[in-house]
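> predicted structure and sequence below. I'll ask about it afterward.
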Amino acid sequence: MFLSKSAKEKAYEKWVDSLTPIGASPFQSRVFRSWASIDESDYNFHLSNSSYAKALDGARFKLAAQLLPKFLLAGGVIPLAGTHFHFVREIPIMARYEIRITLEAWDDKWIYIVCRFVSKPKRSTKSKNLAKKDIDTSSSSSASFFHAPINSSGVSMSSTPALPTDAPAPPTDMAKLTAALLASEEPDGATLHTVTVSQMCFKMGRITVPPAIVFAANGLGAPPAPSALDTYSATNPPPHWSQVQAISSRTHGGSIKKLRDFFRGGWKDVPEGERWWEEAMSGGVEVRRRRNLETLELLRRGMEGARGMR
């Protein structure tokens, strides 16, 4: 309250940096928990299909707040272009469930977020002994939000148009990825109820911001070399973080306004070969991005093709 202006600015930046996932992978999953409340279930005593979209709104916003705080503080928005649903199994009324949300792929404009609605089987005496084998989700957020149930009619349905019967079979690696996305059981034994894919983009006003720039500006990026002694973090930031601070941090000569201008198109002034966000998103991150994009782009192409049907 009685701090000087410079002290307040330092305290504010320290708080923002504490929210920023410096050194984290863009593919890091988050977990959000909810339950099938009565008001969001249907006459079949299952979560209503219409409740999925409501749940996704909360889950996607929480993911954005955790992964991209600097983009949001600079005034950025993340509009939704479409969501595709694949209903695998219904969620009974009053049952608890999780939304496991992951940013899986992106190109120069679009990002693809995959959400998996799962529930864990009730523990018996035997299952309690197997609990230690469950996947450790302690690093994922356990934040809950008001009951945002999601429900299916019990019949497997998909908003994704099917490939024509004479279409060539996808490559082996693409087939494996598709099978993994639609598996009926998770590696930790959880039951899969629904898979959704959301197509979104980043906007600063009316200007579209390339995803790689947004991710790198929030500290996300590839991990250090295997020979490195430590992983990247706030105390051991990735190499490109000094570039971000020079743009966004007042103590380093930047400001939120400069960051906003950078997102609006200032990044185009950075010469080829000096674009630090490309280096930040290279290596294993780029390999996984390309692999996942091959599969997830099929959804967008299918819907764009459907628009032209008469």
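It's in. Numbers count the residues shown, from 1 in each chain.

> going by C-alpha atoms from here, please, whenever you check contacts or count neighbours.
OK.

> quick one, strands of the stretch 51-200 of the chain?
Ranges of strands in the stretch 51-200 of the chain, per DSSP state E, counting those that start in this stretch, are 80-87, 96-106, 110-119, 157-158, 191-204.

> closest to G58 out of those?
strand 96-106 (10.3 Å; C-alpha to C-alpha).

> report all helices and strands that that closest one contacts.
Counting by 3 or more C-alpha pairs under 8 Å, 6 or more residues apart in numbering; DSSP states H and E, the packing neighbours recorded for strand 96-106 are strand 30-35, helix 51-67, strand 110-119, helix 284-307.

> so it versus strand 30-35, what angle?
Relative orientation of strand 96-106 with respect to strand 30-35: 150 degrees, computed using axes from the mean of the first three to the mean of the last three C-alpha atoms, to 10 degrees.

> what's the angle from strand 96-106 to strand 191-204?
Using the same axes, to 10 degrees, strand 96-106 lies at 50 degrees relative to strand 191-204.

> please enumerate residues in contact with strand 96-106?
With contacts defined as C-alpha atoms under 8 Å, 6 or more residues apart in numbering, strand 96-106 is touched by 26-36, 59-60, 63, 91, 111-120, 211, 288-290, 292-293, 296.

> use this one as the comparison:
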Amino acid sequence: MPRARPAEQVATLAVPAAIISALGYGAYRTRLLALLSQYLSQPGRKSRVFALLLLIVNWKSLPFAWTFRVWYTMVTHILLRKPPSYPPSSLFSPVVTSSHVSLFETDYNLHKSNSTYFADLDVSRSHLVSHITARGIKLLNRNATTRLVMDPTSPNKPAKGRFGVFLGAVQCTFHREIGPFQRYEMWSRILAWDRKWLYMVTHFVEKGASKAGKKVVLETQGAGKAKGTDAAKVYGTAVSKYVFKMGRLTVHPAILLDASDLLPAREGGWVVGEEGVVESENLGEVSEQEAGQWSWRQTEQKRREGMKFAAHFAALEGLSKFFDVDADAVLGNFAVG
């Protein structure tokens, strides 16, 4: 009897598996619909429908919803989708994330609670970094082969350890309130970077405040010229910073950005000087478009402009020194916090 070819063997195994999966899904769906029908047909139908609708419109506030929202962004952009190929001119362009205010997010003034902004920021930042640096993240996860980060103690060997992204700090300014069930957008983009931190700025804005939100930058084109923003449509502004690690070794943000093809070629590279960046270098005359291409000078100019704001944010780290561990007395000590 002739031996089955590999393709036939795969088909022999795959077809029954597909049939079993289809039957299982059909049974699950039928059972789910039956349970839902039973739930809605029992006494107190109106109350049950109301409770179900309440859960649906407030799903983002349910237990484990935050975990799902964050992991969904990372799995989708890094594992399921093909990494995008944006030109360096789009490095500072925003990524837009849409959301709404659930009833469970409101405070006693029936406005979106200030504390809930930070959960939304986790999701928006994850979309930004996972999307635009997916290519670089994949390469850094194979650092033993790609050798993008070298071990400082053994310069000829690649750094060991798992690549990770960690949040260092967040600061948020609240401009206007957002009402219950109101839809809004989060516009997150790269602000700047230094030797250690990648700084990002996020604007919470009115849904549809800018027509640009409906236009996705094509992978073959750059970002358009920035225009003024209607401050009345901005609900809040936040600044965050990420640090990238390879084991316990800090990875320069420019390495990740460069590996993602988001930085133009620069003589000497982007990791220069003792601090990894050179602030004193004279950029000369920076034109809007040099020889029809986006140059490293334009990227560096925008990075420095962003650092003017990021530097104030970074200076807040010094406030930890104001904690007086030897204080003689406190004004109160309360249990419920």
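In hand now; what should we look at? Keep in mind that this is a model prediction, so the values were computed, not measured.

> can you pull the TM-score for these?
With the length set by TM-score structural alignment, normalised by the length of structure 1, the two chains reach a TM-score of 0.56; 196 aligned residues with a C-alpha RMSD of 3.3 Å.

> reformat the strands of the stretch 51-200 of structure 1 as TSV; add distance to P21 of structure 1 and mean neighbour count.
As requested, the strands of the stretch 51-200 of structure 1 are exported to TSV (distance: least, C-alpha to C-alpha, whole Å; neighbours: other C-alpha atoms under 10 Å):
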stretch	distance to P21 of structure 1	mean neighbour count
strand 80-87	23	17
strand 96-106	14	22
strand 110-119	18	23
strand 157-158	34	14
strand 191-204	18	22
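
> closest one to W276 of structure 1 among these?
Smallest distance to W276 of structure 1 across the strands of the stretch 51-200 of structure 1 (C-alpha to C-alpha): 17.7 Å, for strand 96-106.

> the closest one vs structure 2, average distance?
Here the mean offset of strand 96-106 of structure 1 against structure 2 after fitting is 0.4 Å, by mean C-alpha distance after the TM-score superposition for structure 1.

> residues in structure 2 aligned with that strand?
Counting by TM-score structural alignment, strand 96-106 of structure 1 falls onto residues 183-193 of structure 2.

> follow-up on the earlier one: quick one: which of the strands of the stretch 51-200 of structure 1 is nearest M303 of structure 1?
Across these, closest to M303 of structure 1 is strand 80-87 (C-alpha to C-alpha), at 9.4 Å.

> and the closest one, which stretch of structure 2?
Mapped onto structure 2 using TM-score structural alignment, strand 80-87 of structure 1 spans residues 167-174.

> burial count for the aligned partner of V101 of structure 2 in structure 1?
For V101 of structure 2, the aligned position in structure 1 is A36, judged by TM-score structural alignment. When neighbours are counted by other C-alpha atoms under 10 Å, A36 of structure 1 registers 24.

> do the same with A24 of structure 1
By other C-alpha under 10 Å, 22 other residues sit near A24 of structure 1.

> what of P87 of structure 2?
Neighbours around P87 of structure 2, by other C-alpha under 10 Å: 21.

> same question, D136 of structure 1
Neighbour number of D136 of structure 1 under other C-alpha under 10 Å is 9.

> Y43 of structure 1 too?
10.

> distance check, it against P92 of structure 1.
11 Å (C-alpha to C-alpha, to the nearest Å).

> translate L220 of structure 1 into the numbering of structure 2.
Using TM-score structural alignment, L220 of structure 1 sits opposite L262 in structure 2.

> turn the helices and strands packed on strand 96-106 of structure 1 into JSON lines, columns for distance to T191 of structure 1.
Shown next, in JSON lines, are these (distance: least, C-alpha to C-alpha, whole Å):
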{"stretch": "strand 30-35", "distance to T191 of structure 1": "14"}
{"stretch": "helix 51-67", "distance to T191 of structure 1": "17"}
{"stretch": "strand 110-119", "distance to T191 of structure 1": "5"}
{"stretch": "helix 284-307", "distance to T191 of structure 1": "23"}
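
> out of these, nearest to I22 of structure 1?
Closest to I22 of structure 1 of these, according to C-alpha to C-alpha: helix 51-67, at 9.3 Å.

> relative to structure 2, which residues correspond to the closest one?
Here helix 51-67 of structure 1 aligns to structure 2 at residues 116-132, judged by TM-score structural alignment.
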